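Undergrad: here's a sequence, model it:
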Amino acid sequence: MFDMIIRGGRVIDGTGTPAFKADVGIKDGKIAAIGDLTEASGRSIDAAGFVVAPGFIDMHSHSDIALLANPRAESKIRQGVTTEVIGNCGESAAPLTPRVLADFKKESDLNKLQVELDWLSMGEYLAKLEKQGVALNVVPLIGHGTIRAAVMGYENRRPTLLELQAMKDLIVQAMQEGAYGMSTGLIYAPSYYADTEELIELSQVVAQYGGLYSSHIRGEGDRLLEAVNEAITIGKESGAAVQLSHHKAVGKANWGKVKHSLELIDQARASGFDVTADQYPYIAASNGLSASLPPWMHEGSKDELLKRLIDPQVRSRLRQEMALREGYWEDTKISYCPGHPEYEGLSLQTIAELRSADPYTTTFDLLYEENADVRVVRFGMSEEDVCTVMQHPMIMVGSDASALAPYGVLCQGKPHPRSYGTFPRVLGKYAREEQVISMEEAVRKMTSLPAQKLGLRDRGKLQTGMWADITIFNPETVRDKAAYLDPHQYPCGIEYVLVNGKSVIVQSEHTGELPGKTLLRN
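TA: Okay, here's the model as predicted:
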């Protein structure tokens, strides 16, 4: 007698081995049997013609606040994602010190999410998330930018010994409360004010708890190889395992460099060092428009940034210093601009023409008018590089996006389609249609590989005794539908999703169940 039996599906167990036909029996939230369960009884799902796989693990997510705004995690769970790694790129929801809280409250887009910021520590944040309920499991990282802002604000200098110790203390607390490691966003303030030595010292604390160092590295274009080497050095010197975030090469002049950056990963691994990476399967990136400004513009506070933006002398300096690649203005398209929604989907070049201004003036004016809260989609990667990275055996899948929904407070702007389409896109476009990798390898990159990296010993594979995080998809129809100009679209072919043995997606529809857990580091 089982609580549920998934019958007649083609099992891809997450290990990379060939698919096989079997039934899967679930009891008390875990996988109790795999094989011929014809004689067994219990509620059943007819999976004939479908693939039965472990639930997908989004290795790089930004759903920290979004899951509190809408715990149904619509755009992720409908992709088959059953676990998200949050707190990436140096930004985490905790610790929420008075200084960080003040910064949060100035973010207009955060205010629209209507989330009560009533926690302080990582433990309190995770407790709030679990008490509210959430559709999928959550793995937390602590953001270096968050703890640096908490201790030092946005000052461009090295920390004092007391400040360094204060940051270490915040990391210790977060690790003791369940964080899996520390993330950095080394192109964003205030993380990019940190030198390598600071990051090594802080990562040493992470390593003492068996945690990982996950990094949006210091450069993904001209400085790609130097930035990868820095991340590897931080890991080697600190003892922390390294995860390179959304691995890519930006700018036509840098296309092909990923072959050399992947060689750096191989060399480090050959010497016994644990370094891996993740990617999203698109040729466009996404972040804030303010990230195009040089580091000195972000020093101090947002109010100071806004004052600088309207200073004629500062604007003149910016024109000389902003190192923008060829085609930047046309390749950069607005995805979120609440004061000018008519600009969403348009390039900076087009907007400049509409405003009868040059692109620099347009950028500075838009940032000032929108309180610096403008998001963009930037094209700049090559399809060949995407395939090269995907074929590397130590590359995982990560959306680099929040859980969104085509309704309510999470339906804003024209966000990058990766929020809705990352995992079905790998399965449909790259595995089935283009055969860049096999379906079994695609599933491995989404399941057992990230689970192994995170130390999740009871998830990521379809084996008896594992938690029943399961995604059932149609291998013939699974595909992404989200587009750059129409991104709020759920994918096709994700038929059923179970989290901890509970059905969250049934026949492609959300049941409203919230069985997810906050998975604390053991």
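
Undergrad: for the rest of this, base every contact and every neighbour count on C-alpha atoms.
TA: Will do.

Undergrad: if I look at Ser399, how far off is Ser448?
TA: Distance, Ser399 to Ser448, using C-alpha to C-alpha, to the nearest Å: 17 Å.

Undergrad: Glu321 now?
TA: Distance of Glu321 to Ser448, given as C-alpha to C-alpha: 44 Å.

Undergrad: more neighbours: the two, which one.
TA: Using other C-alpha atoms under 10 Å as the criterion, Glu321 and Ser448 rank with Ser448 on top: 26 against 11.

Undergrad: does that one really touch Thr17, like I thought?
TA: No. Using C-alpha atoms under 8 Å, Ser448 is not in contact with Thr17, being 11.6 Å away.

Undergrad: now the helices: where do they sit in the stretch 101-250 of the chain?
TA: Counting by DSSP state H, counting those that start in this stretch, the segments of the stretch 101-250 of the chain that form helices are 108-111, 122-132, 144-152, 161-176, 196-208, 224-238.

Undergrad: what residues sit buried inside the second one?
TA: So the one you mean is helix 122-132. By neighbour count on 16 or more other C-alpha atoms under 10 Å, the buried set for helix 122-132 is 122-126, 129-130.

Undergrad: cool, and the first one?
TA: Residues of helix 108-111 classed as buried by neighbour count (16+ other C-alpha under 10 Å): Asp109.

Undergrad: this one next, for a side-by-side:
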Amino acid sequence: MTFDLIIKHGTVVDGTGAAPFVADVAVTGDRVMAIGTDLGEAARIVDARDCYVAPGFVDIHTHYDGQATWDEEMAPSSWHGVTTVVMGNCGVGFAPAAPDRHDWLIGLMEGVEDIPGSALSEGMKWNWESFPEYLDALEAMPRAVDVATQVPHGAVRAYVMGDRGAANEPPTESDIARMAQIVEEGLTAGALGFSTSRTVLHKSIDGELVPGTTATPEELMGIGKGMKRAGHGVFEMASDLLPEWNEFEWMGDLSRESGVPVTFTALQSPIKAMNFDDQLAKMREQNAKGANILAQISMRGTGLVLGWRTTFNPFSFKPSWAEAADLGESAQLEKLLDPDFKAKLIAEDSIFPDSELQLLGQLMANAFDMQYALTEGFNYEPTEQQSIAHLAAGAGVSGAEYAYDLMTGQNGTGFIYFPLLNYADGNLNFLEPVLQSDDCINSLSDGGAHCGT
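TA: Coordinates of the predicted model:
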């Protein structure tokens, strides 16, 4: 038999959980036709010796909502073996979209996901208003990978309630019914689910919370009724999981009453109100009562890259940093190399904002045991001996001075890796049992987002 393609001698990881094995894989058109040896002839032969051959990855947590309307490739995800991306996460997206809300939706996405508004403004044609029309626009594009999306709470709330919805004002019963109807229409047209944001870290470019952040369980349960009528869908959420919000209680109720799975971002972090083990325990408590809640987990540390030319550095909240922050590269480097300026900046106390950035700022300025020199060939599971605190002690200087000198090195392009999430233990060991559990899903790449540093 003759095939279009045979991939030979590769180590096959077939996605079933079976042990890897060496085999040939035959493909015709867009289908795998055979796996084995001596499969026959092919128009094209690829030697995959010493390589893995695997099914394409499904990336369930991305933010290509705008990019998908003009880009065929969905780079960089498609460069790394991803063949399906799921968008519309965290309650932000671009449909439904009233004509006078285009710039507002762009500002919401720019603020929450750090995607340049200029790129979104130039790239999107806005040849849709309703969510089904958005799906039609996506369908009309040629694709290198498959795309799927969810109905975002922020867009729905603003579409139904206007400025009241954008400002997180309480909805009326008719508002909730209309939102549920729009979600139902989106799911019936082909959306995979619905998403919402309940974290104060998600704000528009103007500093406003994502619509739906403070939604009551009544509003969310009402939307769940629309999902139930549609007969399918996943309810996705990013939340601060504040204990007083009783998030898992209503998540369990929504899953049981609507019959849909609920998924949330589960992260280990010193700045989260609920520790990682408690998150999973509360999820499993609800599942034992008949709910279907799944945790989206990240398999590596996640955080910030700190440097003089990035958004943040350990000195960002010191008054004298304003003297150098907006200078051009050469002028800034000259300023940073001034011994008097260095001594002043290091000696100053930071003045932290009275906001959700306060704890983050305190950790950036002081937690040098959580920060690592981001050098060539960097290992993303760094040891304690590679921390700024340890290196500074060995050099006989303070952590602040070591960080200052490191970032000033290489002509001011030195960087620090600061993993705020999933690295509280100084390693990734806690993820091994989680990865092997059936109620946790590898996720949270945030593909397409966080384009800045």
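
Undergrad: what residues do Ser448 and Thr17 of structure 1 have in common as contacts?
TA: Residues touching both Ser448 of structure 1 and Thr17 (C-alpha atoms under 8 Å, 6 or more residues apart in numbering): there are none.

Undergrad: ok so, going back, quick one, which of the helices of the stretch 101-250 of structure 1 gets closest to Ala66 of structure 1.
TA: Closest of these to Ala66 of structure 1 is helix 108-111, at 9.3 Å (criterion: C-alpha to C-alpha).

Undergrad: off-centre distance for the closest one?
TA: The chain centre lies 20 Å from the centre of helix 108-111 of structure 1; the measure is C-alpha atoms, centre = their mean, to the nearest Å.

Undergrad: then stretch 278-290 of structure 2?
TA: Per C-alpha atoms, centre = their mean, the displacement of stretch 278-290 of structure 2 from the mean C-alpha position of its chain is 23 Å.

Undergrad: same thing with stretch 134-154 of structure 2?
TA: Distance of stretch 134-154 of structure 2 from the chain centroid (C-alpha atoms, centre = their mean) equals 18 Å.

Undergrad: and stretch 49-56 of structure 2, by the same measure?
TA: Chain-centre distance of stretch 49-56 of structure 2: 26 Å, with C-alpha atoms, centre = their mean.

Undergrad: contacts for that stretch?
TA: Contacts to stretch 49-56 of structure 2, defined as C-alpha under 8 Å, 6+ apart, come from residues 8-15, 81-84.

Undergrad: can you flag the buried ones in those residues?
TA: Listed as buried from these are 8-13, 82-84; burial here means 16+ other C-alpha under 10 Å.

Undergrad: taking those, tell me the two that lie furthest apart.
TA: Spatial extent of these (C-alpha to C-alpha) is set by the pair His9 and Thr84 at 25.7 Å.

Undergrad: relative to Leu404 of structure 1, which of the helices of the stretch 101-250 of structure 1 is closest?
TA: Closest approach to Leu404 of structure 1 among the helices of the stretch 101-250 of structure 1 (C-alpha to C-alpha): helix 108-111, 13.5 Å.

Undergrad: Glu113 of structure 2: what's it in contact with?
TA: Contacts of Glu113 of structure 2 (C-alpha under 8 Å, 6+ apart): 63, 449-450.

Undergrad: closest one of these to Tyr402 of structure 2?
TA: The shortest approach to Tyr402 of structure 2 among those belongs to His450, at 27.3 Å (C-alpha to C-alpha).

Undergrad: ok, how many other residues are close to the closest one?
TA: That count, for His450 of structure 2 with other C-alpha under 10 Å as the rule, works out to 15.

Undergrad: swap in Asn229 of structure 1?
TA: Neighbourhood size, Asn229 of structure 1 [other C-alpha under 10 Å]: 16.

Undergrad: nearest residue to it in space, please, no chain neighbours.
TA: Once flanking residues are discounted, Asn229 of structure 1 sits nearest to Leu264: 7.4 Å by C-alpha to C-alpha, 6 or more residues apart in numbering.

Undergrad: what does the one you found align to in structure 2?
TA: Alignment note (TM-score structural alignment): Leu264 of structure 1 maps to Lys282 of structure 2.

Undergrad: its match touches Glu247, doesn't it?
TA: No. When contacts are counted by C-alpha under 8 Å, Lys282 of structure 2 is not listed as touching Glu247 (9.5 Å).

Undergrad: deepest of the helices of the stretch 101-250 of structure 1, which one?
TA: Neighbour counts (mean count of other C-alpha atoms under 10 Å) averaged over each of the helices of the stretch 101-250 of structure 1 peak at helix 144-152, with a mean of 25.

Undergrad: give me the contact list for it.
TA: 90-92, 94-100, 154, 159, 163, 166-167, 170-171, 182-185, 189-191.

Undergrad: go on, stretch 92-102 of structure 2?
TA: Contacts for stretch 92-102 of structure 2 (C-alpha under 8 Å, 6+ apart): 65-66, 105-106, 108-109, 126, 128-131, 134, 151-156, 159, 195-197, 210.

Undergrad: mind listing what's buried in that stretch?
TA: Buried residues in stretch 92-102 of structure 2, counted by 16+ other C-alpha under 10 Å: 92-98, 101-102.

Undergrad: ok, which stretches of the stretch 251-400 of structure 1 are helices?
TA: Taking DSSP H, counting those that start in this stretch as the test, the helices found in the stretch 251-400 of structure 1 are 258-270, 302-309, 312-321, 328-331, 348-354, 359-369, 383-391.

Undergrad: would you format those as TSV with distance to Gln114 of structure 1 included?
TA: Below are these laid out as TSV (distance: least, C-alpha to C-alpha, whole Å):
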stretch	distance to Gln114 of structure 1
helix 258-270	41
helix 302-309	21
helix 312-321	35
helix 328-331	33
helix 348-354	30
helix 359-369	22
helix 383-391	37
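
Undergrad: re the thing from before, restricted to helices, list the contacts of stretch 49-56 of structure 2.
TA: Among the contacts of stretch 49-56 of structure 2, DSSP state H puts none in helices.
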